[in-house]
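Undergrad: what's the 3D shape of this:
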Amino acid sequence: MSLSVEALQGSHVSSYDTQKTGAAVDPKIPDEQISQKHVTHPGEAPDGGIRAWLVVFAAASVMFSTLGFLLSWGIFQAYYEENLLLHTSPSTIAWIGSTQYALACLPSLATGRMFDLGYFKIPFFAATCVLVACTFLTAECTQFWQFFLTQGVGVGVSCGIMWNPAVVIVPQWFSKRRGLALSLTTIGTVLGSIVFPVAAQNLIPLIGFKWTVRVFGFILMATLGTANVLLKRRLPPVNIRGGLFNFNAFRNKAFTIYCISGIMIVLGLDTELTYLPVSAVAIGVSKDFSFYTLAIANAASALRVSFGLMSDKIGAINTMVVMTAVTGIATIVWPFAKNESQLIAIAAIYGFSLGAYVSLYSAPLVAMGQMEDAGRRVGMFMSLIALGGAAGPPISGAISTATGGFVAAGYYSGGSIIFGVALLLVARYLHLGRLWGKF
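TA: Modelled structure (predicted):
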């Protein structure tokens, strides 16, 4: 999934804004009660300062190493199809990437709850070690099941353990400038999704696939080592009733529809990123340049900073609705590109618009509950959208194999995205109680 997630932008709701003493109570989720025993309130978010911006830098390093790395899956898909897994079908190979996307979301159910309870540093460090080790092990793999276990399961789970804390921790340090701070955080995703494909394109011919992947391992060791040192929470842990999976949250109809929308959008969101290099070769683009199409799409999403600022002005869902609809249209149009220039233009539009959902998808969750419970709420959402992340690329691969092209796969994935956008409008209506408003 292209799903960074990765951000809690667009909402300035804070438990300390609504009540100066005690915890905020959200009438939409009445059964979530905060245990007030031994809880202290450190005051308003600083909205700046060296410590806060170092946290942003650390979170960006996490995004670079997790979502940025995962969004580079297309380079592995293309290389495996043409070299190491030559006799394995594209849809089967795609299960490695889709498993990564799904498992990057699924552990959030546990890690979000653990973060709320104060368990953060040790799981984060352990996941760092697993991710680096699995990356080095990938260089030694030769068979599908080996790639699936190390790259699909190992890399996916470890990314998922680290992703959620990075998503939740930055809003603790920023309130009025939250959109800007988390937009800057997601720049790490952009850089990772550019660096890894470009590095692969240039290093594989020089040092081979094995040493290229080992170089990736050393890069991850450095970036995640920095994140382990600098990433720090500001608010104290608070135990909110409800357990690991809080079903009371789904009494909020807006939250329920928003989760269904996320599943549908993610079901189609990663198709173009996964098969872009393969489709480029199919229309006559050189293999040497095909990897760059992925880097171009990811580079275009660097403008996602503007979406963060826009969400602070008009609301996260309002921003996502417009731009994610463009993503769906670009996905439908993508298979109709006939030459390199058309493919580059479509990839750039797709990558640019994709940045809105990837940056903002978590923002509405802040307004749908209490800040103290944000980790669990985001974790539930990400675990649910993992269903779409797991199924999307393999389904698209099976459709393209059956039809002999990507046109039907484009209709399927683009249609899923646009249907999810329609559900976003429903979620906004249910939350606001009217057809239009900032949210």
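Undergrad: please count neighbours and contacts with C-alpha atoms only from this point.
TA: OK.
Undergrad: show me the contacts for Ala127.
TA: Ala127 makes contact with 157-159, 161-162, according to C-alpha atoms under 8 Å, 6 or more residues apart in numbering.
Undergrad: what's the farthest-apart pair in the residues you listed?
TA: Farthest pair in the contacts of Ala127 (C-alpha to C-alpha) is Val157 and Met162. Separation: 8.9 Å.
Undergrad: neighbour-wise, which of the two wins?
TA: Ranked by neighbour count (other C-alpha atoms under 10 Å), Val157 and Met162 place Met162 first, with 29 against 25.
Undergrad: quick one: buried residues of the helix or strand hosting the more buried one?
TA: For Met162, the host element (DSSP states H and E) is helix 155-169. Buried residues in helix 155-169, counted by 16 or more other C-alpha atoms under 10 Å: 155-169.
Undergrad: sorry, back to before: out of the contacts of Ala127, which one sits closest to Leu191?
TA: Using C-alpha to C-alpha, Cys159 comes nearest to Leu191 of the contacts of Ala127, at 16.4 Å.
Undergrad: to compare against the first, here's the next sequence to fold:
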Amino acid sequence: MIVQDDNTSKQDTLRSDDDVPDELITAPSTTLVAPAVINSLELMENLQPQHVHQQADGHEDVDNEQPFGWVVVAAAFFVQAMVIGTVNGYGVYQDRYITHEYNTSSTFELSWIGTLNVVGMDMTGPLTGQIADYLGYRTSTFIGAVIMGVSLIATSFSTQVWQLYIFQGILYGLGASLAFFPSLSLPSQWFKRRRGLATGIAVAGGGFGGLVISPATTAMFGTIGYRWTVRTIALVHLAVIIPASFLFKARVESGKDRAKRWKREQRDREQAIFGQEKHNVDTSQSNPSLTTLGPKKTRIDFSALKERRFLILVCLSFFVAMGYFNPYYYFPTYVQIHGASVSTASLLVGILNGSSAIGRVSMGLASDYIGDINTLLISSFCACLSVIVVWMLAGSSVPEVSSLLFPRWQRTFVVLAVLPVLLESCMVASL
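TA: I've put the predicted structure just below:
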């Protein structure tokens, strides 16, 4: 009887357990941990989406265009003026080297200075872009200004061509890259509806800088000499770019600030979950879900290379850039061979740069209305067609170069100098 009673009580107990819902029958350890897990998940859901939106979806903020964006555009304009104006004005330096300081060197040897300058600026873009993303655009531009100033001062003390390769070529290109790419990409963070116009105004600074720097450099060569001219330009770089860098303000947080925020939010999250300031750091570090609030970011993102349209755009930009700097570098020497003076050659280089500023602004404005791709196709076709047609006309004028017919030849050069109005539109439309 006693055993029967025990069996009956056991059956009653089992029957009572069957009446309990399954979701309430859990292991004791699970029952104790579940509230903390639920709280942590709720906290992560409340924290993560907001910050991911700020981190990875920065262009959403530009729906509200603010007036300070035009201050950023103005600062980018002057940075572009110094950087691109100096890079595009290398033809003035090359002409000076051929006739004075390095007249024993060939044109081929001296042209490598400008080539290394451009290579140093463009090829280091992936590296300097990562530096700008991590340190911030303001810090990157400041460092670039210092490097460019030091490189130009070192150039003024150089006595060998190989030294110019290092200082005026590679080192200046590296500093230019640190300042150029932030000034190129920052205006787009402040504008959406007028993004093309804002970017066009910013990059028009390169044309304006060339319009001013090239004739001014030639004039200073004749007054204070080559070496003090280069030192003066170095001081102007520091005086213009450093103040402009302090006006740079990004609307997307830098990688350094993002890392600090993640650590701070991790600490706050641990305090909310475990009720203490520090809990089992080794365990949390071994679990990626507890140590980061966002995806791990690689040093260089190659995922865009899988996009076919992006690859086509890169190829187009590559072939456009192959002939982009040739007129700027060889134009002064070319026109002097056909009878132009040094001052006229530098003036035409200034016109070459100034006309490009018109193309940059106008094509940037056009892209806001007809679209980036349409602007790119139209401008590319017109640029290619105009180069073919105008050079045919220029070739017919070569035999007529003389002191009596120089005004006619000069007008032909001016037409050639205005070509970047169309050529620059290709570059702006591809930004």
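Undergrad: what does the helix holding Met162 of the first structure correspond to over in the second structure?
TA: Residue correspondence for helix 155-169 of the first structure in the second structure, counting by TM-score structural alignment: residues 172-186.
Undergrad: quick check: Ala154 of the second structure touching Gly169?
TA: No - in this structure Ala154 of the second structure lies outside contact range of Gly169 using C-alpha atoms under 8 Å: 11.4 Å.
Undergrad: if you count surrounding residues, which of the two has more?
TA: Gly169 (26 against 19).
Undergrad: residue contacts, the closest residue to that one other than its chain neighbours?
TA: Using C-alpha to C-alpha, 6 or more residues apart in numbering and skipping the chain neighbours, the partner closest in space to Gly169 of the second structure is Asn117 (4.0 Å). Asn117 of the second structure is in contact with 87, 168-173, counting by C-alpha under 8 Å, 6+ apart.
Undergrad: one more time with 7 Å, if that's ok
TA: 168-170, 172-173 (C-alpha atoms under 7 Å, 6 or more residues apart in numbering).
Undergrad: what does Gly152 of the first structure give?
TA: Applying C-alpha under 7 Å, 6+ apart, the residues near Gly152 of the first structure are 96-97, 99-100.
Undergrad: so Thr212 of the first structure is in which element?
TA: helix 178-230.
Undergrad: name the nearest residue to Ala52 of the first structure, sequence neighbours excluded.
TA: Trp173 (5.8 Å).
Undergrad: and the one you found, how many neighbours?
TA: Neighbour count of Trp173 of the first structure, defined by other C-alpha under 10 Å: 24.
Undergrad: what distance do you get for it to Gly48 of the first structure?
TA: 8 Å (C-alpha to C-alpha, to the nearest Å).
Undergrad: before we move on, back to that, what residue in the first structure is paired with the residue nearest to Gly169 of the second structure?
TA: Using TM-score structural alignment as the criterion, the counterpart of Asn117 of the second structure in the first structure is Gln100.
Undergrad: now do the one helix or strand that match maps to and helix 155-169, the angle between them.
TA: Take DSSP H and E as the rule and Gln100 of the first structure turns out to sit in helix 90-105. Counting by axes from the mean of the first three to the mean of the last three C-alpha atoms, to 10 degrees, helix 90-105 of the first structure points 40 degrees away from the direction of helix 155-169.
Undergrad: just give me the mean distance for helix 90-105 of the first structure relative to the second structure.
TA: Compared with the second structure after fitting, helix 90-105 of the first structure deviates on average by 1.1 Å (mean C-alpha distance after the TM-score superposition for the first structure).
Undergrad: name the next helix or strand following that helix along the chain.
TA: Per DSSP H and E, the first helix or strand lying C-terminal to helix 90-105 of the first structure is helix 108-117.
Undergrad: average gap between that following helix and the second structure?
TA: Counting by mean C-alpha distance after the TM-score superposition for the first structure, helix 108-117 of the first structure comes out at 2.7 Å.
Undergrad: I'd like the next helix or strand past that helix.
TA: Toward the C-terminus, helix 108-117 of the first structure is succeeded by helix 121-138 as the next helix or strand (DSSP H and E).
Undergrad: residue in the second structure paired with Cys141 of the first structure?
TA: By TM-score structural alignment, Cys141 of the first structure lines up with Ser158.
Undergrad: how close does the nearest residue to its match once chain neighbours are set aside get to Phe157 of the second structure?
TA: Distances taken as C-alpha to C-alpha, 6+ apart place Leu164 nearest to Ser158 of the second structure, at 6.7 Å, with adjacent residues excluded. The gap separating Leu164 of the second structure from Phe157 of the second structure is 10 Å, by C-alpha to C-alpha.
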